[in-house]
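Peer 1: What follows is a predicted structure for the sequence shown.
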Amino acid sequence: MHALIVWGGWDGHEPEKVAGLFRDMLEAAGGHVTLADTLDPFDDAEGLQRYDLIVPVWTDGVLSREAATNVSEAVARGTGLAGCHGGMCDAFRSSPLWQFMTGANWVAHPGGDGMNYRVRITSDDPLVTGIPDFDVVSEQYYLHVDPANRILATTRTDVVTWYHSPNGPVDMPVAWTRDWGLGRVYYNALGHQPDVIAEGPAREMLRRGLLWAAAGKAAAKGRDLTPMMTPGNHW
């Protein structure tokens, strides 16, 4: 398994440390990891398609249309995409293709950091089998989420009162999987600070998600992407 971890963007999410956590998980599973503190690897369309997994750790930032397309095409051909928190679903806010591919975009974290909330496992998928519900003290992400996502865990958005409160609390997805072409996409909203995902159930969820997404490369081998392709732009 060969993985690319691209880290940078807003320093408040400590991207270098989060990238190090992901590197450790992948190397412990026998993976070879390339770390980059620049978006330059996304400009290499052919190079991206040689990876089993791409892990973005890049809150905010700007991604060119060409680079977004390169990542999309790599994932569509089987390269996995996996990440957490703002490093994946609050990255590249001006790129609708990125949001479509990852399955959501961040819009708020009512109450800020230090919110105490429960993560509830809502699936019998092997990615969360044996992981109990658990409590988190961190930001609680409010996301605009693709209804096609396969939800693994949720949290109830009733921990703080704000302008959204008259709409009533909802079960906000915390972790999910989805497909993009022949590729696998995994996201987990936890990880505002590295300590939130450094141990316990949150770390185990992410570890499994990274490996699951990477395994999609082998599963895609020999499959035909052509039936999913039509002429013209779609974003």
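Peer 2: Everything's here; your move. The structure displayed is predicted, hence computed values, not measured ones.
Peer 1: make it CA atoms for all contacts and neighbour counts henceforth
Peer 2: Fine.
Peer 1: Just give the number of residues close to residue 224.
Peer 2: Residue 224 is flanked by 11 other residues according to other CA atoms under 10 Å.
Peer 1: Correction: the previous question concerned residue 42.
Peer 2: Applying other CA under 10 Å, we find 21 residues neighbouring residue 42.
Peer 1: How about the contacts made by the nearest residue to it once chain neighbours are set aside?
Peer 2: Of all residues not flanking residue 42 in the chain, residue 67 sits nearest, at 5.1 Å (CA to CA, 6 or more residues apart in numbering). Residues counted as contacts of residue 67 (CA atoms under 8 Å, 6 or more residues apart in numbering) are 42-43, 45.
Peer 1: put this beside the first:
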Amino acid sequence: MDRKKIMLIGDDHVGAWHPLGPVAKELEKILDGEFRLTVSTNYEDLSSLDTHQFDACISYADSWNRPLTSEQIAGLLKYVAGGGGLLAIHNGISLAGRYELLQVIGAKFVTHPPYQPLHFHRTTLEHPLLQGVENFTLEEEPYRFEFDSYTPRNVFLEYEHEGKRWPSAWEQKYGLGKVVYLHPGHRENVIKADPIKQIIINSVRWITASEEKLTD
């Protein structure tokens, strides 16, 4: 049986806050045997994303200060709307700096307090993305988000901070495509944590499960 193909996009340039290399190695271990991972630092690849070539895209993009071109945005929009899956991990939400992709991902990053231990809580007892995952604690940045009010979403994981619970992971649909955002992932040691590894493999399975693809 052919393994489904996944493209991972991110940054490895000098000065990147979230270098792709170490995280890519961990993702390869998580997905190995079930998925074939192609790693790219060339954002032009977004312009030509094709559901016949890749079943899903994982964004670890660190493009806070480098806006995507109109062609790159259009390519990703067409891809997800046509049935391609999208998983954005931690800084991968930087793609939502443009309003078009804000609708795809469902929210944009606003700020975060300092890196610290956080307690994570499931929001539901039954969800395919939480299969094999219990409540857990790990060190991470407490990301804050501004949500797109027009995009329905399902928050399946929250973290506790300053006496409140904040959204940490959610899933939604965009056209024919499935989208997941996962907040934990600042460093490779976070990716190595068993709950995060499980959510990642659950997410990739979920976003690639649909067979509805845009035909030529």
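Peer 2: Received the coordinates, thanks. It should be emphasised that the depicted structure is a prediction, and the values quoted were computed from it without experimental measurement.
Peer 1: quick one on the thing from earlier: matching the residue nearest to residue 42 of structure 1 against structure 2, which residue comes up?
Peer 2: Taking TM-score structural alignment, the alignment pairs residue 67 of structure 1 with residue 72 from structure 2.
Peer 1: where do the helices sit along structure 1?
Peer 2: 15-28, 45-48, 65-76, 85-89, 96-102, 200-220 (DSSP state H).
Peer 1: just those: most buried one?
Peer 2: A comparison of these by mean neighbour count, using mean count of other CA atoms under 10 Å, puts helix 85-89 on top with a mean of 28.
Peer 1: From residue 185 of structure 2, how far off is the residue nearest the centre of structure 2?
Peer 2: For structure 2, the residue nearest the mean C-alpha position is residue 88 (1.5 Å; CA atoms, centre = their mean). To residue 185 of structure 2, residue 88 of structure 2 is 10 Å away according to CA to CA, to the nearest Å.
Peer 1: Residue in structure 2 paired with residue 37 of structure 1?
Peer 2: Under the alignment (TM-score structural alignment), residue 37 of structure 1 pairs with residue 41 of structure 2.
Peer 1: should've said residue 153 of structure 1
Peer 2: Checking TM-score structural alignment: residue 153 of structure 1 goes with residue 157.
Peer 1: give me every residue that touches that match.
Peer 2: Contacts for residue 157 of structure 2 (CA under 8 Å, 6+ apart) come out as 120-123, 167-170.
Peer 1: swap the cut-off to 6 Å and go again
Peer 2: Counting by CA atoms under 6 Å, 6 or more residues apart in numbering, residue 157 of structure 2 makes contact with 121-123, 168-169.
Peer 1: Show only the entries of the residues you listed found in strands.
Peer 2: 121-122, 168-169 (DSSP state E).
Peer 1: I'd like those laid out as TSV, including neighbour count and distance to residue 135 of structure 2.
Peer 2: TSV is the format used below for these (neighbours: other CA atoms under 10 Å; distance: CA to CA, whole Å):
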residue	neighbour count	distance to residue 135 of structure 2
121	20	5
122	19	6
168	23	12
169	22	13
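Peer 1: Could you export the residues you listed to CSV, including columns for distance to residue 106 of structure 2?
Peer 2: Shown next, in CSV, are these (distance: CA to CA, whole Å):
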residue, distance to residue 106 of structure 2
121, 20
122, 19
168, 12
169, 11
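Peer 1: Nearest to residue 109 of structure 2 among these?
Peer 2: Distance to residue 109 of structure 2 across these (CA to CA) is lowest for residue 168, with 11.4 Å.
Peer 1: what does that closest one align to in structure 1?
Peer 2: Counting by TM-score structural alignment, the partner of residue 168 of structure 2 is residue 174.
Peer 1: From residue 129 of structure 2, how far off is residue 157 of structure 2?
Peer 2: 10 Å.
Peer 1: and the counterpart of residue 188 of structure 1 in structure 2, how many neighbours?
Peer 2: With TM-score structural alignment as the criterion, residue 188 of structure 1 lines up with residue 182 in structure 2. For residue 182 of structure 2, the neighbour count with other CA under 10 Å is 23.
Peer 1: need the contact list for residue 182 of structure 2.
Peer 2: By CA under 6 Å, 6+ apart, the neighbours of residue 182 of structure 2 are 89-90, 169.
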